[in-house]
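K.L.:
kindly generate the corresponding structure for this input.
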Amino acid sequence: MPEDGVPLQPTEDLLTTPEIIRLAKLLAASGVTRIRLTGGEPLLRRDLVELAAGLRGIPGIESVGVTTNGITLQRKLLALQQAGIDRLNVSLDTLKPDKFAHITRRQGFTRVMSSILEAQALGFTPLKINCVVQRHFNLDEIEDFVAFTEKHAVDVRFIEWMPFDSNRWNDETFVPFSEMMQIIQTKFPAVEKLRDGANDTSKAFHVPGFRGQFGFITSMSEHFCGSCNRLRLTADGNLKVCLFGNTEVSLRDAMRSNIVDKDIRDIVDVAVKRKKFALGGHGDMYGLSKAKNRPMILIGG
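P.N.:
Sure, this is the predicted structure:
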């Protein structure tokens, strides 16, 4: 979230639940099998449970997940599980309550941790913790996050800090995967590599004997663009075929102009075929840091 926030969009600019379901059916018919609801904060959507149930009932959709800050998650966990949500990601950049309050500008650490523990008790698998690592902020905590996996069946994912509008990215604060791994191996020399799936975005590891595991999303230092099979649909209905690309196609406007499903599928196909080879066509992380794009809160990830 940019320090000065982002302008709230009028409700009429956002996709309605029937519009989301329609697009999900079209994408499922084209081979999409997994959907993740992100944000912003998806739990702020009043009909999230109904939306999740609708998505889970679409033929071809095998999994529906949610990425959340966890603040209000605990009281909604059972309803989300009953609606068919089977994958949870909780964003948590620190295990220290005072540091949590500093970066989020609010109290709530205890509620987030309670949500994680309750989700674990309810059997959510996988249950992932997303941690964006920055030098001088939380690099000193990555050993603690790995230690957390000893007794908790969670997948901690250390995410390289990526440049987006208003997040003040700089290479002095950026920490590459190789440096994080070196720190962890010094503390946990027995760490082992786990097998990654064909389209996984995370390099997975674990410490033998620990219940959970950890991994790295290395978008900046070792990008995985060649195997990326993700599409993003923003809350206002724009299709982004690349997280880092600034090219968007409005599927909302297409639907509201009353075009038929086949034409919408054609729009998606053309957009996918125009996807740049890597990093949205920006060359490297320094070129990416100068590019214009939405703030991450308006993209979802």
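K.L.:
C-alpha only now, for contacts and for neighbours.
P.N.:
Fine.
K.L.:
mind listing the strands for the protein?
P.N.:
Shown for the chain, the strands assigned by DSSP state E span residues 34-37, 63-68, 85-91, 127-133, 155-160, 192-193, 203-206, 213-217, 232-233, 238-240, 249-250.
K.L.:
surely Leu233 touches Cys242?
P.N.:
No - using Cα atoms under 8 Å, Leu233 makes no contact with Cys242, being 10.5 Å away.
K.L.:
before we move on, the earlier item: dump the strands of the chain into a markdown table; add distance to Gln185 and mean neighbour count as well.
P.N.:
Output for the strands of the chain, formatted as a markdown table (distance: least, Cα to Cα, whole Å; neighbours: other Cα atoms under 10 Å):
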| stretch | distance to Gln185 | mean neighbour count |
| --- | --- | --- |
| strand 34-37 | 32 | 20 |
| strand 63-68 | 28 | 21 |
| strand 85-91 | 24 | 22 |
| strand 127-133 | 17 | 23 |
| strand 155-160 | 14 | 25 |
| strand 192-193 | 10 | 14 |
| strand 203-206 | 11 | 20 |
| strand 213-217 | 12 | 24 |
| strand 232-233 | 34 | 21 |
| strand 238-240 | 37 | 21 |
| strand 249-250 | 44 | 16 |
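K.L.:
one more, please, to line up against the first structure:
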Amino acid sequence: MTHPGAVATDAFGRRFSYLRLSVTEVCNFRCTYCLPDGYRKTGSMDFLAADEIERLVRAFTGLGIRKVRLTGGEPTVRKDLTQLIARISATPGVEKVALTTNGWNLPRRIDEWVGAGLTNLNVSIDSLDREAFHRITGHDRLADVLAGLECALALPLKTVKVNAVLLRDGLEEDFSSWTEFVRERPVSVRFIELMRTGDNKTFFEAQHVSGRILRQWLEDNGWTAKARGEDDGPATEFTHPGYAGRIGLIAPYGPGFCDGCNRLRVTARGQLRLCLFGQGGRDLRDLLGSDDSTQVLKSRIVEALTFKPAAHNLHTANPGDIRNLAQTGG
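P.N.:
Just a heads-up that it's a prediction; the model follows:
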């Protein structure tokens, strides 16, 4: 059994305050770097139910988790998403409830999500060019997504961020359209280095570029890196005195990327992933059937963390057993 004051730590002394919880593997976009052929059902759709998610979050908060991010697939395809947000927000110990979404449902639903307790929002927008957005995602929905983002900016959210995958095709122009985008908007736009997965080898080899390109461009144009907060994700964010927003870089191929890891991941089927790009994980679902299993569940999580690796093996072209990012929520 765990000690009442136990916290989520691993063998390398890293403490975990941030849980990324996938609530579905389904996605309605066909992004070139993730699901170019669209989502294809690979098994039963028995994703974690609301009661199971509530028990899971309660156990993690008992181990020091303070921030919970709902991911997918695309989490907004779940009809009970508002209920999930409300339940997690009401869990003692939870200070932030975040959502990562492709934005397709933002204009219609963001008000009710914030009303239910959503505090932080990330929207995936891989290009500000309509044709490029359509080509990357398979949907001509850029105007709708941007409209939803503007709705979100008018609401009392702690942070609104934009995620964009850094692709070689996108380097035909410099990053000035994005810096102009954040000139008057208090938004953080974070570029994510394309990561190798089991399904995207050919695409990765054609499209991967180092985050050093963005870093150098920002530094050359007067942007300065700022320190990370305790429960921030892995982005290095850059600020400029003339801009309301920030530009960020998530560079998993950079040195020391895993040293400050502060996040744990649970899949939509209840498996604790010890590393996004690792092999397998530890099943938790068999302990989510009743409230009586909380202490045993916490003990299993603490024991599993002793096997968390020091770092991923992406540098050796080994993505573990992850087929695509929709599989575990990225």
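K.L.:
can you redo the strands of the first structure as CSV with distance to Phe177 of the first structure?
P.N.:
Below are those laid out as CSV (distance: least, Cα to Cα, whole Å):
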stretch, distance to Phe177 of the first structure
strand 34-37, 25
strand 63-68, 22
strand 85-91, 19
strand 127-133, 10
strand 155-160, 7
strand 192-193, 14
strand 203-206, 10
strand 213-217, 7
strand 232-233, 25
strand 238-240, 26
strand 249-250, 33
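K.L.:
nearest to Glu3 of the first structure, out of the ones you listed?
P.N.:
Nearest to Glu3 of the first structure among the strands of the first structure is strand 127-133; the distance by Cα to Cα comes to 16.7 Å.
K.L.:
between the strands of the first structure, which one is nearest to Phe277 of the first structure?
P.N.:
The nearest among the strands of the first structure, by Cα to Cα, is strand 238-240 at 14.2 Å.
K.L.:
what's the closest of the strands of the first structure to Asp284 of the first structure?
P.N.:
Using Cα to Cα, those put strand 155-160 closest to Asp284 of the first structure, at 14.0 Å.
K.L.:
now the angle from the closest one to strand 127-133?
P.N.:
Orientation of strand 155-160 of the first structure against strand 127-133 (axes from the mean of the first three to the mean of the last three Cα atoms, to 10 degrees) gives an angle of 20 degrees.
K.L.:
which residues sit against strand 155-160 of the first structure?
P.N.:
Residues outside strand 155-160 of the first structure that contact it (Cα atoms under 8 Å, 6 or more residues apart in numbering): 126-134, 145-146, 149, 174-177, 202, 212-220.
K.L.:
that strand vs the second structure, mean deviation?
P.N.:
For strand 155-160 of the first structure, the mean deviation from the second structure after alignment is 0.6 Å (mean Cα distance after the TM-score superposition for the first structure).
K.L.:
kindly name the residues of the second structure that line up with that strand.
P.N.:
Under TM-score structural alignment, the match for strand 155-160 of the first structure in the second structure covers residues 188-193.
K.L.:
neighbours of the alignment partner in the first structure of Ala304 of the second structure, how many?
P.N.:
Mapped onto the first structure by TM-score structural alignment, Ala304 of the second structure lines up with Ala271. Per other Cα atoms under 10 Å, the neighbour tally for Ala271 of the first structure reads 16.
K.L.:
which residues of the stretch 1-150 of the second structure fall in helices?
P.N.:
For the stretch 1-150 of the second structure, applying DSSP state H, counting those that start in this stretch gives helices covering 50-61, 81-89, 106-116, 130-137, 142-153.
K.L.:
a markdown table for those helices, including distance to Gln216 of the second structure and mean neighbour count?
P.N.:
Output for those, formatted as a markdown table (distance: least, Cα to Cα, whole Å; neighbours: other Cα under 10 Å):
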| stretch | distance to Gln216 of the second structure | mean neighbour count |
| --- | --- | --- |
| helix 50-61 | 39 | 21 |
| helix 81-89 | 39 | 21 |
| helix 106-116 | 33 | 17 |
| helix 130-137 | 24 | 17 |
| helix 142-153 | 28 | 18 |
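K.L.:
related to what we said a few turns ago, distance between the match of strand 155-160 of the first structure and the chain's centre?
P.N.:
11 Å (Cα atoms, centre = their mean, to the nearest Å).
K.L.:
over to stretch 173-189 of the second structure?
P.N.:
Mean-position distance between stretch 173-189 of the second structure and its chain equals 21 Å (Cα atoms, centre = their mean).
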